[in-house]
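Novice: The sequence and its predicted three-dimensional model are supplied below.
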Amino acid sequence: GYVLGVEDTPRFVKAFRRDWLPVVGGRYPAPDGDVEARSPSDVMTALLHDPERMVLPELAGHPAHLHIDLLPAWQGQGYGRELIRTLLGALRGKGVCGVHLSMLTANTGARAFYDRVGFHEIAVPGADADDVTYLGRRTTP
């Protein structure tokens, strides 16, 4: 498994657009056509080309963002909690006050985990709560 994060999402988005997207954008061109007819791969490729979607005013109080993933065999053993604790400590050491994430609302197991490690829901108008939920927490214990 892994946890990764950035301390400043708006700065990350600018660097992503400037430095990373030119490298991979040609290999994964933005799909065109009917949004409803897109494959899951097309949806992910479209997200690649829209990093600015990550900068939302409602998330400004939680400037860092994270991604975490553990293989099922490693879940429920405290590894996820330890990964989150380690990332929060690193962010806190850099003076970052809060972190956020987005998750598929249907992933109720992940939501229960995030609730247990202190995350709370952040209301984002216009976000389709049926699909995506935003969560955040302070970096202090």
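Specialist: Now that the structure is in, tell me what you want to look at.

Novice: drop to CA atoms for contacts and neighbour counts, all remaining ones
Specialist: Noted.

Novice: helices and strands around the strand or helix carrying L87, which ones?
Specialist: Assessed by DSSP states H and E, L87 sits inside helix 79-93. Helix 79-93 sits against strand 2-6, with contacts defined as 3 or more CA pairs under 8 Å, 6 or more residues apart in numbering; DSSP states H and E.

Novice: List the buried residues for the strand it packs on?
Specialist: Across strand 2-6, burial judged by 16 or more other CA atoms under 10 Å covers 5-6.

Novice: The helix holding L87 to strand 2-6, inter-axis angle?
Specialist: Compare the direction of helix 79-93 with that of strand 2-6 by axes from the mean of the first three to the mean of the last three CA atoms, to 10 degrees and you get 20 degrees.

Novice: Does anything pack onto the next helix or strand after helix 79-93? Which helices or strands?
Specialist: As assigned by DSSP H and E, the chain's next helix or strand after helix 79-93 is strand 98-104. With contacts taken as 3+ CA pairs under 8 Å, 6+ apart, strand 98-104 sits against strand 64-69, strand 132-138.

Novice: In strand 98-104, which residues are buried?
Specialist: Per 16+ other CA under 10 Å, strand 98-104 contains these buried residues: 98-102.

Novice: Please, which helix or strand holds A15?
Specialist: Per DSSP H and E: helix 9-15 holds A15.

Novice: A further structure is provided below for comparison with the first:
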Amino acid sequence: MSNHYHLVLHVNTASVESWSDEEIAQRWTTLYKVPLQVSRWLSGELKSTAEINKTLELIDEWRECLQDISWFMRNLNEYVAREANKEEGCTGRFWEGRFKPQALLGEKALLSCMAYVDLNPVRAAMVQSLEESEFTSVYERIHSMACKDDESKGEVR
């Protein structure tokens, strides 16, 4: 959309909870600078129980962040805002307000929401059909299916 976007997210808390402390630290540090203490912990250099416990507390905080939609949205929106402001050569607030989460409690609600999101560009008259709605998941689903059909027929796109 020209002034907003829609996401349908699933937070797999069981998966995040199953990750080891090392995996949490490695995932976090692919996004952010590695604190020296964590770097030393990962390489097995920390010997003090107090330092190790403090590091594990930090990793527990990271585990919570990695499954928090508000944290995810704050980071995503900050990135999008910085890129848009850089592209436009301006500074200041980019987003009008905070995101509005809606829990989808059941398959019917999930499917309704996904249909709303998929149809939004057509409803807003930005495109004539779902096949034309680039940068959407429905576009990807349609075109990946078309590519698979072509491949199964031996055609090259």
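Specialist: The structure has been received and is ready for your questions. Treat the numbers as computed from the prediction; the structure is a model and nothing was measured.

Novice: TM between them?
Specialist: Put the two chains on top of each other and the TM-score (TM-score structural alignment, normalised by the length of the first structure) is 0.27; 66 aligned residues with a CA RMSD of 4.8 Å.

Novice: V38 of the second structure: how many residues sit nearby?
Specialist: Using other CA atoms under 10 Å, the number of residues around V38 of the second structure comes to 23.

Novice: ok, now which ones touch it?
Specialist: With contact taken as CA atoms under 8 Å, 6 or more residues apart in numbering, V38 of the second structure is in contact with 25, 55.

Novice: how near is it to E61 of the second structure?
Specialist: 13 Å (CA to CA, to the nearest Å).

Novice: Repeat that for E87 of the second structure.
Specialist: 34 Å.

Novice: So for those two, which residue has more residues nearby?
Specialist: E61 (12 against 9).

Novice: Please report the distance of that one from V117 of the second structure.
Specialist: 32 Å.

Novice: remind me, longest helix of the second structure?
Specialist: Longest helix of the second structure, by residue count under DSSP state H: helix 69-88.

Novice: List the buried residues of it.
Specialist: Result for helix 69-88 of the second structure [16+ other CA under 10 Å]: buried residues 77, 81-82.

Novice: Same question for stretch 108-127 of the second structure.
Specialist: 113-114, 117-121.

Novice: picking up where we left off before, for the helices and strands packed on strand 98-104 of the first structure, could you give me a markdown table that also reports mean neighbour count?
Specialist: Below are these laid out as a markdown table (neighbours: other CA atoms under 10 Å):
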| stretch | mean neighbour count |
| --- | --- |
| strand 64-69 | 18 |
| strand 132-138 | 20 |
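
Novice: Ok, which of those strands comes nearest P40 of the first structure?
Specialist: Among these, strand 132-138 comes nearest to P40 of the first structure, with 15.3 Å by CA to CA.

Novice: and the angle from the helix or strand containing G109 of the first structure to helix 79-93?
Specialist: Applying DSSP H and E as the criterion places G109 of the first structure in helix 108-116. Helix 108-116 of the first structure runs at 50 degrees relative to helix 79-93, counting by the same axes, to 10 degrees.

Novice: what residues are up against E22 of the second structure?
Specialist: So, once contact is read as CA under 8 Å, 6+ apart, E22 of the second structure ends up touching L42.

Novice: about what we covered before: tell me which other helices or strands the helix or strand that comes right after the helix holding G109 of the first structure touches.
Specialist: Per DSSP H and E, the first helix or strand lying C-terminal to helix 108-116 of the first structure is strand 120-122. Strand 120-122 of the first structure sits against strand 132-138, with contacts defined as 3+ CA pairs under 8 Å, 6+ apart.

Novice: doesn't H120 make contact with G136 of the first structure?
Specialist: Yes. Assessed by CA atoms under 8 Å, G136 of the first structure is found in contact with H120 at 5.5 Å.

Novice: Okay, E83 of the second structure and S137 of the second structure: tell me how far apart.
Specialist: 22 Å.

Novice: typed the wrong thing, it's E151 of the second structure
Specialist: 21 Å.
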